[in-house]
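Undergrad: any chance you can model this:
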Amino acid sequence: MVLNIPLDLRELLDRSVLCSPAAAYIPFSLANIADIESYQLGYRIDGLAGEDLTGWEEGEWLPSWLVIGQWDGDPYFVDMTEGEADYPIYTSVHGEGSWEAEEFGCTFVEWIRTLECLLV
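TA: Predicted structure coming up:
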């Protein structure tokens, strides 16, 4: 799988804020650039067949969405086209039969900064 991740987003993913021992107390997982592809399985890519699951129809996983974290199977993702807006974070409930992006309420940049403050 080839992911065309914008350079600024790659740099954010490479910050690896969850390397601190305090990260064990955070109830979600956050991807870093080294494991970003594994976070796409089941959302962008079929984990068994390796087929592309993205599409432009309502309810499909959009090709521009990139999973950056998970909480109990629910993806937290950014739209790679929204770099100028600091990558707002979206989430959606898995197992509903379709994907409906709901804005999480902060940007990836803000989330990283908050995690860095909490883990220092």
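Undergrad: okay, CA-based contacts and neighbour counts for the rest of this
TA: Will do.
Undergrad: what residues does stretch 89-106 touch?
TA: For stretch 89-106, contacts defined as CA atoms under 8 Å, 6 or more residues apart in numbering pick out 59-61, 73-79, 88, 107-108.
Undergrad: same question, stretch 53-73
TA: 13, 27-32, 36, 39-40, 42-46, 75-81, 94, 97-100.
Undergrad: how far off centre is it?
TA: Distance of stretch 53-73 from its chain centroid, counting by CA atoms, centre = their mean, to the nearest Å, is 9 Å.
Undergrad: another for comparison:
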Amino acid sequence: MELPQKIRNFIEEKTAMTNMALSWNYPSIDKFNDFQAGYRFNANTLKSLTGQKGEFDKNWFVICTNYFDDPFFIDISETKSDFPVYYAQHGAGSWTQVKIAENITEFTNQLKELKKIENNKDLLLSKLKNEFNLENELWNEVYESILEEEDDEE
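TA: Prediction:
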């Protein structure tokens, strides 16, 4: 598959975060299909893991993962929407997508903003609380993990 330029740019920037719930692992462009192992296909048998209810959708492609290998992905058919970004936690044989950004550009900007302040916990918590939807599963997990870090430090 030929990756759209916006997706290539996102992957090549590799905005890796220290927060384990956020982007941690990125594919290389030339190994993009290999990076889909465990999501789109079984790495050992090469059998497809798409198509059945609760499985990864055939149009979803993982663009990065967090420390826990939870995927951040796009739906390749959503070109006109500038590729909204989704997240899903590894589940018990079922994937539930959560939209975390309206498009790949917004997600890129969010990561860059958070990266700039990731070592300033007070500023980071304030930004997340005031500019991110903490009702969203991912952003709430990020916020809570930072609070837990503060508790551990005390």
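Undergrad: TM-score of the superposed pair?
TA: The TM-score (TM-score structural alignment, normalised by the length of the first structure) is 0.74; 111 aligned residues with a CA RMSD of 2.4 Å.
Undergrad: follow-up on the earlier one: give me the subset of the contacts of stretch 53-73 of the first structure lying in helices.
TA: 13, 36, 39 (DSSP state H).
Undergrad: ok, the last one touching Ala31?
TA: Okay, so that is Tyr39 of the first structure. Yes. With contact defined as CA atoms under 8 Å, Tyr39 of the first structure reaches Ala31; the gap is 6.9 Å.
Undergrad: distance check, the residue mapped onto Trp60 of the second structure from the first structure against Pro27 of the first structure.
TA: The alignment partner of Trp60 of the second structure in the first structure, by TM-score structural alignment, is Trp65. According to CA to CA, to the nearest Å, Trp65 of the first structure and Pro27 of the first structure sit 22 Å apart.
Undergrad: same drill for these two, tell me which one is more crowded.
TA: Trp65 (20 against 10; other CA atoms under 10 Å).
Undergrad: what is the equivalent residue in the second structure for Asp52 of the first structure?
TA: Using TM-score structural alignment, Asp52 of the first structure lines up with Ser48 in the second structure.
Undergrad: surely that match meets Gln36?
TA: No. Checked against CA under 8 Å, the pair Ser48 of the second structure and Gln36 is beyond contact range at 10.5 Å.
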